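J.: give me the fold of what follows.
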Amino acid sequence: MDNEIKDILIKLLEGQSRVENDITDIKTQIKKNTIELETIGKNITIIAEVQTSHKEQNDFSFKNTDSLIDEKTDLLGTALKSVYQKPGDLPKLVILSFRRERTCRF
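T.: Below is the predicted model:
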């Protein structure tokens, strides 16, 4: 009977030791995953900042392009008015830009 109890206690201690080792392994994995998640979070923040900056630069570029198109359209209209004597003779111009289509009547 004592041997049986002794064997049971040994098995329980071995099992407890395995559980403790498993818990240690799980804690190690949790630490590694936490570090990886922090790195991923930082990378996402950097990507978001770059995307925002790119969007701002793109918007600025389109505004400049649109203003240039407006200036060229006005200049073209003035030139056509000076060439054509009658307003009915002026052609209809369609000017395409990146964002919209403009129809100009002079």
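J.: contacts and neighbour counts: CA atoms only from here.
T.: Fine.
J.: helices of this structure, residue ranges please.
T.: 2-83 (DSSP state H).
J.: contacting residues for Val50?
T.: With C-alpha atoms under 8 Å, 6 or more residues apart in numbering as the criterion, no residue contacts Val50.
J.: do His54 as well
T.: Applying C-alpha under 8 Å, 6+ apart, no residues qualify as near His54.
J.: that one and Ile8: what is the separation?
T.: Distance, His54 to Ile8, using C-alpha to C-alpha, to the nearest Å: 68 Å.
J.: compare with the first, here's sequence two:
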Amino acid sequence: MGYPVKIATCCHCGSKAALRLDKRQHVLACASCGAPLRDFKALPMPAEARPAVSHQPQVRRFAEKPKAVAYKKNKARKKKKRIGWLKDVAEDVFDFVEDIFD
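T.: Sure, this is the predicted structure:
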């Protein structure tokens, strides 16, 4: 953590300067006129960014199920309509009866 930075106002000329106190150098005199500095005000420290608090329950996330590959069914051929054997017999009987009457 660094040292605090303060704004210092000169008591003689009224100029303002940023005063950074550190291990090597700290001066309590004005850089322009040499008068003592007074009226120290601390610069506001940047606030730590906190994550927003949500009061809603967290949404459960489930792994997506892999979608099954669609099975493409081959189109069925049209089947030729078969004439039943009973219909064939009935047709023969009808022809026989018709021949008798002729």
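J.: TM-score for the pair, please.
T.: Scored against TM-score structural alignment, normalised by the length of structure 2, the superposed chains reach a TM-score of 0.30; 55 aligned residues with a C-alpha RMSD of 4.1 Å.
J.: helix or strand for Phe40 of structure 2, which one?
T.: Phe40 of structure 2 belongs to strand 37-42 when elements are defined using DSSP states H and E.
J.: can you pull the buried residues of that strand?
T.: Residues of strand 37-42 of structure 2 classed as buried: Leu37, Arg38, Phe40 (neighbour count, 16 or more other C-alpha atoms under 10 Å).
J.: next helix or strand past that strand?
T.: helix 85-101.
J.: and Ala17 of structure 2, how many residues sit next to it?
T.: 16 (other C-alpha atoms under 10 Å).
J.: so it touches Arg38, yeah?
T.: No: Ala17 of structure 2 is beyond contact range of Arg38, at 10.7 Å (criterion: C-alpha atoms under 8 Å).
J.: overlap in contacts of those two?
T.: Joint contacts of Ala17 of structure 2 and Arg38 (C-alpha under 8 Å, 6+ apart) are Ala8, Thr9.
J.: the strand holding Phe40 of structure 2 - contacts with which helices or strands?
T.: Packed against strand 37-42 of structure 2 by the contact rule (3 or more C-alpha pairs under 8 Å, 6 or more residues apart in numbering; DSSP states H and E) you find strand 5-10.
J.: quick one, the strand it packs on and strand 37-42 angle?
T.: With axes from the mean of the first three to the mean of the last three C-alpha atoms, to 10 degrees as the basis, strand 5-10 of structure 2 and strand 37-42 are set at 150 degrees to each other.
J.: nothing else from me, thank you.
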